[in-house]
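S.K.: Need a 3D model of the sequence below.
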Amino acid sequence: MTSVDLNADMGESFGPWVMGQDAELLEVITSANIACGFHAGDPDVMAQTMATAVARGTGIGAHPGFPDLQGFGRRKMQLSQDSLRNLVAYQFGAARAMAHAAGGEVRHLKLHGALANMCSADEAMARAAYEGALSVDPEIIVMVLAATAQQRAVEALGCRWAGEIFADRAYNDDATLVDRSQPGAVIHDAELAARRMVAMVQAGAIITESGKQIPAAVDTICLHGDGKTALEIARHVRRALEAAGVTLETFPGRRGTV
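M.R.: A predicted model of the protein is given here:
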């Protein structure tokens, strides 16, 4: 029986500015990546999101990003490896504290936005970021963009990890995501997204825009929370996977190479 986790980025509201549809998404997903206050979120939002995730039994993840509230963490920044380690450790520590206060625990970590995209192409950068988290908790499960430099970094570190694919993003032939500035990079058609995810889960591979299949560890699927069609896509993907006989559950984490 094939199983897969469904994750979404959330807790990204800030003060009175609401981002995403967290409450509704928490009815669909099995793991929540909660912003740590640097690219989005604030202490009140973190506390509320953590408490809701704990109440629903949803797996909790820390979602650190660049210190870029205005750009929502989607602008590239150049940091030394030491600063990058500290950046991730700081945000991860905050997430652990807030989860503990809510009666839960952080079981995984997923990088956000430009930080994630840069690490998907730069193994040394990815390794530094993950070392920051592992210095806080050596048993944390690192969620990685499957078949990229992020995966090579966790394999080299020997830590626990889970491979991620995206329901609403198009792929290049090197397994990286098509840049958001390019036409078709973001998928808004819920039926299309659902068909793609069933096909990738069944194939155990990323299917790129050119039709190329890249064997991948498909442990979890990202369902974004922002955007007009995000919730519709999430619901369609879940229904399609269940109809295909796929079990939905939190990932256990793996070690070593695929």
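S.K.: okay, CA-based contacts and neighbour counts for the rest of this
M.R.: Will do.
S.K.: Helices of the stretch 1-150 of the chain, start to end?
M.R.: With DSSP state H, counting those that start in this stretch as the criterion, the stretch 1-150 of the chain has helices at 22-25, 43-56, 81-101, 113-121, 123-136, 149-157.
S.K.: Before we compare anything, build this one as well:
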Amino acid sequence: MKIDLNSDMGEGFGRWSIADDDGLMDVISSANIACGFHAGDYAIMDRTVLAAKARQVGIGAHPGLPDLMGFGRRPMAVSDTEMEAMLACQIGALQGIAARHGHRVTHVSYHAAFGTMANADEGRALRLARVIAALDRELTVFCMPGQLSERAAQTAGLRVLTLFLADRAYTAEGALVPRGQPGAVIHDLASVRARVRRFLEDGVVETIDGGRLPVKARSILVHSDTPGSLALAQAVRAEIAAVGAELTPAHLLAD
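M.R.: Alright, predicted model coming up:
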């Protein structure tokens, strides 16, 4: 079995950072790089692309809303047309930096409220998918199983890679438990390892209410801004190795 391990990267700004990106880059196989709207800037993007290339890590755009103060986690009153332009701007910026260094953007993973808004309306999800397709029809869209973004990407002729979120709790319906609610973010290493092992071996995750939820995914996500994210990612990678799976960048996974 081949599986991808990805993390959101480059989510600092200027002289500030929020995670050990260098450490994480040694553990993951795909990086979702912030493109300057919810976090990141041109210098951080440049360094992150170089670090990924040096380690043969696949890179993708991690577009968010233009909200540095809220880290892109607050919905905004913007039109679909504005969201399309935001998306094109962020992917295009990363494509330019990647091309400069001889690397290539291979996927797109929506960040926080941008993703929530994209998945709230079928027409909007399709418009955004068509923006991605217009920029590069070979880009893969990362999303959770069953989201509107998954169906929209498929309609637009794009490849989809579904995610299992190792450090976030799930509801019985398969949605994420909202941040701020007790147990929404999982910090305990033993709990993360147990969840990942169960996902890898049985294809299920225990929900917040103790239920059993099937999860069909080919990539595991660890959020870099989760406290202790490096240790969490290392624990996930150890579980991948323990079951004999092969860590593989998303763009090299066969359909």
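S.K.: related to what we said a few turns ago, could you export the helices of the stretch 1-150 of structure 1 as JSON lines, including mean neighbour count?
M.R.: Converted to JSON lines, those look like this (neighbours: other CA atoms under 10 Å):
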{"stretch": "helix 22-25", "mean neighbour count": "18"}
{"stretch": "helix 43-56", "mean neighbour count": "19"}
{"stretch": "helix 81-101", "mean neighbour count": "19"}
{"stretch": "helix 113-121", "mean neighbour count": "21"}
{"stretch": "helix 123-136", "mean neighbour count": "22"}
{"stretch": "helix 149-157", "mean neighbour count": "22"}
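S.K.: Thr250 of structure 1: which of those helices is closest?
M.R.: helix 43-56 (12.8 Å; CA to CA).
S.K.: Tell me which other helices or strands that closest one touches.
M.R.: strand 31-35, strand 59-63, helix 81-101 (3 or more CA pairs under 8 Å, 6 or more residues apart in numbering; DSSP states H and E).
S.K.: Just want the most central residue of structure 1.
M.R.: Lys110 (4.9 Å; CA atoms, centre = their mean).
S.K.: I'd say that one and Gly65 touch.
M.R.: No - Lys110 of structure 1 is beyond contact range of Gly65, at 9.1 Å (criterion: CA atoms under 8 Å).
S.K.: how far does stretch 246-255 of structure 2 stretch from start to finish?
M.R.: Stretch 246-255 of structure 2 has an end-to-end distance of 15 Å (CA to CA, to the nearest Å).
S.K.: residues near Asp8 of structure 2, how many?
M.R.: 23 (other CA atoms under 10 Å).
S.K.: what does Leu200 of structure 2 give?
M.R.: Applying other CA under 10 Å, I find that Leu200 of structure 2 has 21 neighbouring residues.
S.K.: Check the mean deviation of the longest strand seen in structure 1 from structure 2.
M.R.: The longest strand of structure 1 (DSSP state E) is strand 3-10. For strand 3-10 of structure 1, the mean deviation from structure 2 after alignment is 0.7 Å (mean CA distance after the TM-score superposition for structure 1).
S.K.: For Pro183 of structure 1, which of the helices of the stretch 1-150 of structure 1 is the nearest?
M.R.: helix 113-121 (17.9 Å).
S.K.: Does anything pack onto that closest one? Which helices or strands?
M.R.: Packed next to helix 113-121 of structure 1, using 3+ CA pairs under 8 Å, 6+ apart, are helix 123-136, helix 149-157.
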